[in-house]
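Colleague: predicted coordinates and the sequence they were generated for:
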Amino acid sequence: MSTIAVKTNETPIIITRGIYDLLKIFINKKKLSRHNELKLDQELKYANQVLRKDVPEKIVDLNKKVKVKELETGAEYEYNLVAPQKARRKHNTLSILSPIGIALLGYEEGAELSWEMPEGVKFYKILEVTPLA
């Protein structure tokens, strides 16, 4: 039996109870790669659960605009994270349950993280987190 080494951020993620429960269901449905499943499970084990009104402003959460930099290429991306049922390409919004949405949830502006994408493990830095207008 092989084991996968999964590095998590030293600072616990901060998420709401609702998002915590949603991510646990997502893990149980086996919708993630083994690497991401182990990483997310570890993150959730130490997560700080708060009420929606108590989520700090600079934490990636529902209805936030997030600017990230892919550390290997230097490419920068901006994501408008919304609930899955509200995600629309024509409105430039992305579901919090998309691969990058799950990867970023609960992290603070300035954090660096890794997540396995279809093309391999990618490393990101969160440059900016702001509320959606």
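Modeller: Arrived safely. Residues are numbered from 1 along each chain as shown.

Colleague: going forward, measure contacts and count neighbours with C-alpha atoms only.
Modeller: Will do.

Colleague: burial of the residue nearest to Pro131 when sequence neighbours are not counted, as a residue count?
Modeller: The spatially closest residue to Pro131, leaving aside those adjacent along the chain, is Lys64, at 4.5 Å (Cα to Cα, 6 or more residues apart in numbering). Under the neighbour criterion other Cα atoms under 10 Å, Lys64 is assigned a count of 21.

Colleague: center of this structure, which residue is that?
Modeller: Centroid-nearest residue in the chain, with Cα atoms, centre = their mean: Leu104, separated by 2.3 Å.

Colleague: before we go on, here's another structure to hold up against the first:
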Amino acid sequence: MKESTKQLILLQEDYQLLKSHTRLVAENESIESKSARKLAAELENNPLVLERDLFPKDVIRIHSEVTLQDLKTKKEVSFTLVLPGEANVQLKKVSIYAPMGTAVIGYKQGDEFRWEMPSGERAYTILRVTNPE
């Protein structure tokens, strides 16, 4: 679904967690299972997996603060990417298995991507990425 030839970059600990957890979520019939299946496919597509000391500061990972801009409407949206149990719309914490969470993981500041959202396919650019230390 991501119309990009860019290789995903993932933090080693995120990759290991997502590889095991994504299979379980994908097998369930839940709201998150469709996104989990898409993410599982992305994880099989030879991502670049890096240790923390080599991980670029502008690449989205779990607990990244992200600001995107919709390429059509120019509207900006900001959120923190989190694990499902931490998701909270009011606090702008988006689950890795929400369509937007699945779309952004492994991409970096400046990247553009297209992704199928509940409202249809959308195109975004990643304006800012802030990662915890």
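Modeller: That came through, no problem. All values reported here derive from a predicted model rather than from experimental measurement.

Colleague: tm score of chain vs chain?
Modeller: The TM-score (TM-score structural alignment, normalised by the length of structure 1) is 0.76; 126 aligned residues with a Cα RMSD of 2.7 Å.

Colleague: still on that earlier bit, roughly how far does the residue nearest to the centre of structure 1 sit from Leu23 of structure 1?
Modeller: 12 Å (Cα to Cα, to the nearest Å).

Colleague: hmm, the residue nearest to the centre of structure 1 is touching Val60, no?
Modeller: Yes - proximity of Leu104 of structure 1 to Val60 meets the contact threshold set by Cα atoms under 8 Å, at 6.3 Å.

Colleague: on that earlier part again, tell me the contacts of the residue nearest to Pro131 of structure 1?
Modeller: In this structure, Lys64 of structure 1 makes contact with Asn80, Leu81, Val82, Val129, Thr130, Pro131, Leu132, judged by Cα atoms under 8 Å, 6 or more residues apart in numbering.

Colleague: if we use 10 Å, what do you get?
Modeller: Listed by Cα atoms under 10 Å, 6 or more residues apart in numbering, the contact partners of Lys64 of structure 1 are 57-58, 79-82, 96, 128-133.

Colleague: about what we covered before: overlap in contacts, Leu104 and Val60 of structure 1.
Modeller: Overlap of the contact sets of Leu104 of structure 1 and Val60 (by Cα under 10 Å, 6+ apart) consists of Ile13, Val66, Leu81, Ile96, Ile126.

Colleague: good, wrapping up.
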